[in-house]
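# Any chance you can model this:
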Amino acid sequence: MIVRIMGEGQVRLDDGHLTELNKLDDELLAEMQSGDEEGFRRTLGALLDAVRHLGAPLPDAALEPSELILPSPDATLSEVREMLNDDGLIPG
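As a prediction, this is how the structure comes out:
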């Protein structure tokens, strides 16, 4: 699976990591719904760090279609809410 982190680039990620990432995504969704800005910041950072750590970055010149697009690390809670539509960032 190809994942794009907005403002950073693309990462190739094995589908086997989706369960682990979905746990963070569920946490992020709950924090967003409750308006927990501090928790949202922490969990978004953890989700992006996990993708970076578990995946392999694609060269900057590569233009693969992204199956998943994640917000940049500095995205606001309201910006991410607009991206989500209450479905989470990671497909279930």
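# can we go C-alpha only for contacts and neighbour counts from here?
OK.
# tell me the SS of residue 78?
helix (DSSP: H, G, I helix; E, B strand; the rest coil).
# so residue 9 sits right up against residue 62, yeah?
No. Using Cα atoms under 8 Å, residue 9 makes no contact with residue 62, being 9.3 Å away.
# Second input sequence below; structure requested for side-by-side comparison:
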Amino acid sequence: MIVRIMGEGQLKVADSHFAELNKLDNELLAEMESSDGPGFRRTFHALLEKVRELGEPLPDDSLEPSELILPAPDATLEDVREMLGDDGLIPG
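Got it, this is the predicted structure:
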């Protein structure tokens, strides 16, 4: 799956990693629902770091369609709330 981190670029992440990413996404969703700002910031950055760690960066000139778009690292809790679907940032 192609994942875009807004403001950074795209990474190809194997589907086999999505259970691990969904765990962080579920934690993030719970922190957002409880308005836990520090917890949100910590888990959000952990999620982005895990995507960077597990993903293979695509060349800057690549024009692959992104199947998942994650907010920029400096996104606020409110910014992320606006992007959330029923399943969190990562569907499934």
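# What would you report as the TM-score here?
Comparison of the two superposed chains (TM-score structural alignment, normalised by the length of the first structure) gives a TM-score of 0.97, and 92 aligned residues with a Cα RMSD of 0.7 Å.
# thinking again about what came up before, between residue 9 and residue 62 of the first structure, which is the more surrounded one?
Neighbour totals were compared for residue 9 of the first structure and residue 62, and residue 9 leads with 16 against 9 (other Cα atoms under 10 Å).
# just the strands in the second structure please.
Here the second structure has its strands, by DSSP state E, at 2-5, 9-12, 56-57, 68-70.
# Reformat these as a markdown table; add distance to residue 19 of the second structure.
Shown next, in a markdown table, are those (distance: least, Cα to Cα, whole Å):
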| stretch | distance to residue 19 of the second structure |
| --- | --- |
| strand 2-5 | 15 |
| strand 9-12 | 16 |
| strand 56-57 | 18 |
| strand 68-70 | 15 |
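# Those strands: which one's closest to residue 42 of the second structure?
Of all these, strand 68-70 sits nearest to residue 42 of the second structure, with 15.3 Å by Cα to Cα.
# buried sites along that closest one?
Of all the residues in strand 68-70 of the second structure, those buried under the rule 16 or more other Cα atoms under 10 Å are 69, 70.
# distance from that strand to the first structure after superposition?
Superposing on the first structure and averaging over aligned pairs (mean Cα distance after the TM-score superposition for the first structure), strand 68-70 of the second structure comes out at 0.4 Å.
# for that strand, packing partners?
strand 2-5 (3 or more Cα pairs under 8 Å, 6 or more residues apart in numbering; DSSP states H and E).
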